[in-house]
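K.L.:
predicted model and sequence below, questions to follow.
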Amino acid sequence: MRVLLVEDDQVLGEALRDHVAAAGHAVDWFLSVVDAMSATGTVEYGLILLDLRLPDGDGLSLLRSLRSRQDATPVIILTAHDQVSDRIEGLNSGADDYLVKPFDLDELTARMLAVSRRYAGKPTSTIRLPGIEIDQINRNVVVDNEVQLLSAREWAVLDKLAARPGAIVSKAQLHEELYAFGAEIESNTVEVYISRLRKKIGHDRIETVRGVGYCIK
């Protein structure tokens, strides 16, 4: 999924960006409320990781702005402030979860998945389709009882398609899953990863809707 990271600490921001990207997500990292606000107006994110104390204001102002315009993007607050009152204010402002710094990166990964799962209305982290089982936590894909190993980008494409089986996902939406801001987009990237996925999960399981996009049956 496409993740928005709002964190002004350079060292922590780099660590978070690299960790989330290593899990197969595209990450846009901004250090201020203004830049993050601008990004949310142009990109549809699957999740936002939000620091509260930023150089140009409080991250809660961004959160409240999102909720006031009916933007339901899941938000996990990341902050060094561990007062109960701070947590209550964040949750009451519309946050979906709250992590106090310092935190374990693996815990962050687990919470990201849990929040995304709740947002999608899925009770478990396993997606089962005819002949396919997708374990989102361990990033395992079993096809006809055989484990298939996927690269980070192959996983990103499959995860987007499998989130809503039968629904058409456009090429532009898949680009958003694969590329962060500023990355050079190659024109045939989506086709390349769709082709690789078909070889691993079966050519007939991913349908091309000409001129529109792709869907997993």
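P.N.:
Structure received. Numbering: from 1, shown residues only.

K.L.:
going forward, measure contacts between C-alpha atoms and count neighbours the same way
P.N.:
Will do.

K.L.:
could you check how far T126 is from V142?
P.N.:
Separation of T126 from V142 (Cα to Cα, to the nearest Å) stands at 11 Å.

K.L.:
likewise V100?
P.N.:
36 Å.

K.L.:
what about the strands in this protein?
P.N.:
Assigned by DSSP state E, the chain shows strands spanning 2-6, 26-30, 47-51, 53-54, 57-58, 75-79, 97-100, 126-129, 132-135, 140-143, 146-148, 169-170, 206-209, 213-216.

K.L.:
what about versus this one:
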Amino acid sequence: MRIILVEDEPGLAEMLRRFLERERFVVDHLDCLAAAGDACAMVDYDLALLDRTLPDGDGLALVGALRQRRPGIPIIMLSARGDIGDRVTGLDHGADDYLVKPFALDEMLARIRAVSRRPSQMQGDRIEAGAVVFEPATDAVEVSGQSMTLPRRELRVLAALIRRRGRTVMRETLEQAVFGFDDEIQSNTLDSHVSRLRRRLREADAGVEIHAIRGVGYLLRAAP
């Protein structure tokens, strides 16, 4: 899952980013409306965490841009403005949930899981390829009925490939799914993650193959 985090308080933003990345999310942190608006125009985010009070305006101004790009995106507002009127305004303007600062990180994570499970946000039923089963709503992976834990970026590669199983996924699409704006990407970084994922799947006898399509991207399909 790729999250846009719009928060202008550096300390809080860094804490949230590190926490979410430990939970295997890809996080793009922006600190103002202008930069966040540019990001929304380029990336199809899976979830948004928006501060209400930003240097150049109200985070609610981003709701329209996010929903235009991806109508079903879950949006959680983060704000120190916690009176009933502010919360009602946020929800009436399209937010799915509203967290009042200060909040516990575990509560934020629970809210993320909750809005991601809502019927309008569900990304479809479980996906199967070979002996692999992937649950889009929870990012859970099983191989032959056994849970498989993958490093964050390998999980993001698998999610992008298995959703498009049997079709070539362009490198640019994979890089967008796997890396945030602040990540340093070398020319072979994606290939290294794919190679490690391919090895793990082979060792688990997962019954799938990942093929490199030279100069284009990668393709995952069930092994013959």
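P.N.:
All right, it came through fine. Just so it is clear, the model here is predicted, and its values are computed rather than measured.

K.L.:
neighbour-wise, which of V100 and V142 of structure 1 wins?
P.N.:
V142 (18 against 14; other Cα atoms under 10 Å).

K.L.:
just put the strands of structure 1 in a markdown table and tack on distance to V20 of structure 1.
P.N.:
Below are these laid out as a markdown table (distance: least, Cα to Cα, whole Å):
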| stretch | distance to V20 of structure 1 |
| --- | --- |
| strand 2-6 | 8 |
| strand 26-30 | 7 |
| strand 47-51 | 10 |
| strand 53-54 | 21 |
| strand 57-58 | 23 |
| strand 75-79 | 13 |
| strand 97-100 | 15 |
| strand 126-129 | 20 |
| strand 132-135 | 17 |
| strand 140-143 | 17 |
| strand 146-148 | 22 |
| strand 169-170 | 22 |
| strand 206-209 | 26 |
| strand 213-216 | 25 |
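
K.L.:
what sits closest to G59 of structure 1 if chain neighbours are left out?
P.N.:
L52 (4.1 Å; Cα to Cα, 6 or more residues apart in numbering).

K.L.:
could you pull up the contacting residues of the equivalent of the one you found over in structure 2?
P.N.:
Aligned counterpart of L52 of structure 1 in structure 2: R52 (TM-score structural alignment). Counting by Cα atoms under 8 Å, 6 or more residues apart in numbering, R52 of structure 2 makes contact with 58-60, 77-79, 81.

K.L.:
give me that answer again for 7 Å
P.N.:
Shown in contact with R52 of structure 2 (Cα atoms under 7 Å, 6 or more residues apart in numbering): 58-60, 77-79.

K.L.:
go on, L149 of structure 1?
P.N.:
The contact partners of L149 of structure 1, by Cα under 7 Å, 6+ apart, come to none.

K.L.:
how close does the residue nearest the centre of structure 1 get to K199 of structure 1?
P.N.:
Taking Cα atoms, centre = their mean, the centroid of structure 1 lies closest to M1, which sits 3.0 Å from it. M1 of structure 1 sits 22 Å away from K199 of structure 1, going by Cα to Cα.

K.L.:
now the helices for structure 1?
P.N.:
10-22, 33-40, 59-68, 84-92, 105-120, 152-162, 171-178, 189-201 (DSSP state H).

K.L.:
so where is the last one in structure 2?
P.N.:
Counting by TM-score structural alignment, helix 189-201 of structure 1 lines up with residues 189-201 of structure 2.

K.L.:
mean distance between the matching stretch and structure 1 after superposition?
P.N.:
With the two structures superposed, stretch 189-201 of structure 2 lies on average 2.0 Å from its match in structure 1, counting by mean Cα distance after the TM-score superposition for structure 1.

K.L.:
check which residues of that stretch are buried.
P.N.:
Residues 190, 193-194, 197-198, 201 are the ones in stretch 189-201 of structure 2 that count as buried (16 or more other Cα atoms under 10 Å).

K.L.:
same check, this time on stretch 104-112 of structure 1
P.N.:
Going by neighbour count (16+ other Cα under 10 Å), the buried part of stretch 104-112 of structure 1 is 108, 111-112.

K.L.:
and stretch 117-135 of structure 2, by the same measure?
P.N.:
Neighbour-count burial for stretch 117-135 of structure 2 [16+ other Cα under 10 Å]: 117, 121, 123, 127-135.
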